[in-house]
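Enquirer: Any chance you can model this:
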Amino acid sequence: MKIAFYGSSLLSAYWNGAATYYRGLLRALAEKGHDITFYEPDVYDRQKNRDIDPPDWCRVVVYEGTIEALKAVCRKAADADIVVKASGVGFEDDLLLEQLLGNARPRALKIFWDVDAPATLAELRDNPDHPLRRALPRIGLVLTYGGGDPVVSAYRSFGAADCVPVYNALDPQTHHPVPLDSRFSADLAFLGNRLPDREARVEHFFLEPASHLPDRTFLLGGSGWQDKLISPNIRYIGHVPTRDHNAFNVTPMAVLNISRASMAENGFSPATRVFEAAGAGACLITDHWEGIEHFLAPGKEVLVARDGQDVADLIADLSRHSAREIGERARQRVLTEHTYTNRAEAVDRLFRARLGAQMEAAE
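Expert: Okay, the predicted model is just below:
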C-alpha cells in the first residue's frame, strides 16, 4: 500500500522529539511492504541540522515553508491508499489538514496521527470550533503515540470514529549497547530540551537532587538550558545529536527520564527516551506515571521516582553493578515485547482491516 505521511521531520531530530518514533515505525512498516513517502516542511532550521541522510526505505520530500509549496505536496495525497497527517508539523497545520482531506481519494484511509495527544486534546477542549475538531468526522482513524484509555475516550467524545494508541518502542538497529564514552561520564544524566511543560519537573527531579548530592556528578544535555542556574556538579553539554544517544545513555551510571507535565498527568505515555535508554542497556530512573508497569517492571527493569528526594535516594544507593543488571533486564524486555517491529505488525493489521472495510462499504 502507498502511504503519504505528512509530519514534522524524518531527517532531523532538531527540536523534533518525534523523529525517533517516525523513523523506527516507518522503517518497520516499509519492511512489511508498504511504499512510504514522508513530506516535511523546511522550517525551524531542521534541514540545517539533519542527523540522518534520506533513507532507502522511505522517500522524503522536503518542501518550502510557503502556502504554494504546501498545496503542491498536498496534491500528491491523491496517489496514496493511506494519507497520514501528523500533529505538530510546524507549518500551517490547519491548512495542511484541510488540503489533505480535500485531495485524498474518497476510498483512501485518512488518519490523524497525534504525537502529543494531551496538548492536542487541551486545544480541542478549549476551542469547540477548532479545525481538527470539525474535521474528525471526515477522518477514518486517529492514532496516538501514547495515552491509553483516557485519550481514546476523549477523542471518541470529540467525534473520532476510532482512536488507537501506537506506543513508542525500540529500533534495535539504531539504539543498542556501545562502548563507554568519557564525554558522558556522570552518576546521573538527563537529556531533554527546555520546554515550558517540562522545566519545573526538571528542576524538581534533576536540579534539586544534584544540589543535595554535591559529591555526585550530573550531566545535562538538550537545547535551551544555557542560561539556567545550575549547581557546580552539573555539567551542561547542549544539544546531543542522535548519533551520540547510545553513548550518552550507556556511559553514566544511570539516566533520568522526566515526562512533560501533561504526559505524566495523562499516563500511559512512555517517551522515546525510555526505549532508547533500555535498548542501550542503560539503567533508567523515571518519574512516576500511570501505566509504566505495562512496559517495564518497576524495581527490576526500571527505577521509579515520585519526587526529587526519591531520585537522590536512588542515586545514593545505586552501584555500577546493580545499575548494569537493571539495564540488561530492561534491554531484554524491550527486545522481546517493545520493538518497532512489534508495533508495525499491529499497525499493518489495522491498516489492512480498516482499508478493506472502507472499500467494501464503498462498493
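Enquirer: C-alpha only now, for contacts and for neighbours.
Expert: Fine.
Enquirer: Now do the same contact list for Phe295.
Expert: 334, 338 (Cα atoms under 8 Å, 6 or more residues apart in numbering).
Enquirer: redo that, cut-off 6 Å
Expert: With contact set as Cα atoms under 6 Å, 6 or more residues apart in numbering, Phe295 has no partners.
Enquirer: For it, give its distance to Arg235.
Expert: Counting by Cα to Cα, to the nearest Å, the gap between Phe295 and Arg235 amounts to 31 Å.
Enquirer: For Ile258, give its distance to Phe248.
Expert: Plainly put, Ile258 is 16 Å away from Phe248 if you go by Cα to Cα.
Enquirer: nope, Asp307 is what I meant
Expert: Counting by Cα to Cα, the separation of Asp307 from Phe248 is 23 Å.
Enquirer: more crowded one of these two?
Expert: Phe248 (29 against 16; other Cα atoms under 10 Å).
Enquirer: So that one belongs to a helix, correct?
Expert: Yes: counting by DSSP: H, G, I helix; E, B strand; the rest coil, Phe248 is located in a helix.
Enquirer: here's the other one to compare against:
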Amino acid sequence: MIAPLSIAFFGSSLVSSYWNGAATYYRGMIRALHQRGHSVTFYEPDAYERQAYRDMDDPDWATVVVYPATEEGVVRSLEAARGADIVVKASGVGVFDEFLEQEVLSLKREGTQIIFWDVDAPATLARLRENPDDPFRHQIPRYDLVLTYGGGNPIVQSYGSFGARRCIPIYNGLDPETHFPVKPDSRFQVDLAFLGNRLPVRERRVENFFLDVAAGLPHRRFLLAGSGWDYKQSADNIAFLDHLDTCDHNAFNCSAKAILNISCNSMTDNGFSPATRVFEAAGAGACIITDKWEGIDYFFEPEKEIYVAASGDEVAGILDQLTPEISCLVGKRAMTRARAEHTYAHRARQFEGIFG
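Expert: Model (predicted):
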C-alpha cells in the first residue's frame, strides 16, 4: 500500500444514479479507495433533479459536497479542493464541464496532481476529432494523467495523439458488498431483461437486439427498464419499467432467465468497454447475453461465462437453447470470474500502482 492520499473528485453524482450511468463506477472505486486508507471528497452539482432522486444517503466512505449549478458554485468548490494530493475532473459532470476542464488545472502545484478521468472516452474522443476548435484539445497535455474506465489500446493511442502525457484504463468492476445474489422477485421474472436509459447513441441497437427479438418471440416474456422508454411502441410481451433504483438491481439481475447488455455505438466500435451493468449482473450470478465487441474475452469467457450475440437473431437463438439449469451455471461462472479478477479492490490496487 502507498501513503494515504487526499483526493478531490469532480463528477456527475455519487449519491444519485438518476440519468447517471457512471454512479456505480464512482461508488465502487471510491469505496475501495477508502478501504485502502485514502480519503475522497466528491463534488457534484445540484443539477438534473438528481438530488430529488437520490438513491443513497451520504456514505461514510466519502465526503459529498453538493454545490449550486452556477459558475460561482464551481469556483467555491475548486477553491475548497485546493491542496488535495490528487484532483480529478471526470468527464460528463453535466454542467460547466468546459469551465471545469480549464479551471481545475489552476490547482496544479508541487504535491498536487491533476487527473482527467474519462467515463465515456469513445464519445469524448469522437467530439475532439469532430471539432478542431474544442478547447479541451489544448488542455489534455497539461493534465498529469488521463484515466479511462474502458477502451484498451485504441483509447490509449488516441489520447496519446492528442498529447496526453499518460493514459491508463481502469476498467469497470464489481463491488461484492453491493451486487450479490438475492431471492428472485416476481416483478422481474421474465425470459430476457434489459436495463438502460433511452439514449440516441444506443436506441437503434436496442431495437435490433431487444425490441425486434421480442416481436419475433411472442411466447417469451421481456422486460425493459430505464428512463425514457415508457412511450416506445412495442410488442405485447414487453413489460416496461421507468427508472429503477439501485436497491432493486440485484433482484432485477437475479430474477430474469437472462440479462441483456447493449453497448452504445461508440463503445461497440472501439471495444474493450464493458458496461458497469455487466459486472453488476455477474456479481448477482446472472446469465448475461452481450452484444458483440472486441475484448469481451479479456473479462469473461464466451459461451462459458457469458453469451455473445452479433445480432438480434443470435439473441433469439441463445434464448431458445437456454434452460434454467444452463442459465444458473453460466451465471455462477461469471460471478466466480468477476469476484476473482474484476472487483473494485483489484481496480483500487491498480490505482495505487499508478501513483505509488
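Enquirer: Strands of structure 2, start to end?
Expert: Ranges of strands in structure 2, per DSSP state E, are 6-10, 39-46, 63-68, 86-90, 113-118, 145-148, 167-169, 192-195, 222-225, 238-241, 258-261, 288-291, 307-309.
Enquirer: Quickly compare these and say which is most buried.
Expert: Ranked by mean neighbour count, those are led by strand 258-261 with a mean of 28 (mean count of other Cα atoms under 10 Å).
Enquirer: In structure 1, what range does that one match?
Expert: Taken onto structure 1 by TM-score structural alignment, strand 258-261 of structure 2 occupies residues 254-257 there.
Enquirer: Stretch 234-243 of structure 2 too?
Expert: Residue span in structure 1 matched to stretch 234-243 of structure 2, by TM-score structural alignment: 230-239.
Enquirer: Report the spatially nearest residue to the residue lying farthest from the centre of structure 2, omitting neighbours in sequence.
Expert: Most distant residue from the mean C-alpha position of structure 2: His219, 32.6 Å away (Cα atoms, centre = their mean). Of all residues not flanking His219 of structure 2 in the chain, Asn237 sits nearest, at 7.8 Å (Cα to Cα, 6 or more residues apart in numbering).
Enquirer: For that neighbour, give its distance to Leu78 of structure 2.
Expert: Taking Cα to Cα, one finds Asn237 of structure 2 at 50 Å from Leu78 of structure 2.
Enquirer: Columns distance to Thr343 of structure 2 on top of the strands of structure 2, output as JSON lines?
Expert: Listed next are the strands of structure 2 as JSON lines, based on distance: least, Cα to Cα, whole Å:
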{"stretch": "strand 6-10", "distance to Thr343 of structure 2": "21"}
{"stretch": "strand 39-46", "distance to Thr343 of structure 2": "19"}
{"stretch": "strand 63-68", "distance to Thr343 of structure 2": "22"}
{"stretch": "strand 86-90", "distance to Thr343 of structure 2": "21"}
{"stretch": "strand 113-118", "distance to Thr343 of structure 2": "19"}
{"stretch": "strand 145-148", "distance to Thr343 of structure 2": "16"}
{"stretch": "strand 167-169", "distance to Thr343 of structure 2": "15"}
{"stretch": "strand 192-195", "distance to Thr343 of structure 2": "21"}
{"stretch": "strand 222-225", "distance to Thr343 of structure 2": "25"}
{"stretch": "strand 238-241", "distance to Thr343 of structure 2": "29"}
{"stretch": "strand 258-261", "distance to Thr343 of structure 2": "19"}
{"stretch": "strand 288-291", "distance to Thr343 of structure 2": "17"}
{"stretch": "strand 307-309", "distance to Thr343 of structure 2": "21"}
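Enquirer: Pro324 of structure 2: which of those is closest?
Expert: Closest approach to Pro324 of structure 2 among the strands of structure 2 is made by strand 258-261 (9.4 Å; Cα to Cα).
Enquirer: Please work out which residues outside that closest one touch it.
Expert: Strand 258-261 of structure 2 is touched from outside by 192-194, 287-290, with contacts defined as Cα under 6 Å, 6+ apart.
Enquirer: That one vs structure 1, average offset?
Expert: Average distance, strand 258-261 of structure 2 versus aligned residues of structure 1 after superposition (mean Cα distance after the TM-score superposition for structure 1): 0.4 Å.
Enquirer: Check the offset of that strand from the chain's centre.
Expert: On the basis of Cα atoms, centre = their mean, to the nearest Å, strand 258-261 of structure 2 sits 16 Å off its chain's mean C-alpha point.
Enquirer: Give the aligned range of stretch 306-314 of structure 2 in structure 1.
Expert: So stretch 306-314 of structure 2 sits over residues 302-310 in structure 1, by TM-score structural alignment.
Enquirer: tell me the helices in structure 1, going along the chain?
Expert: 19-31, 67-75, 93-103, 117-126, 131-135, 148-157, 199-202, 208-212, 245-250, 261-266, 272-279, 308-317, 320-337, 340-362 (DSSP state H).
Enquirer: Have a look at how far, on average, the second one is from structure 2.
Expert: Superposed on structure 2, helix 67-75 of structure 1 shows a mean distance of 0.6 Å to its aligned residues (mean Cα distance after the TM-score superposition for structure 1).
Enquirer: Which of the residues in that helix are classified as buried?
Expert: 70, 73-74 (16 or more other Cα atoms under 10 Å).
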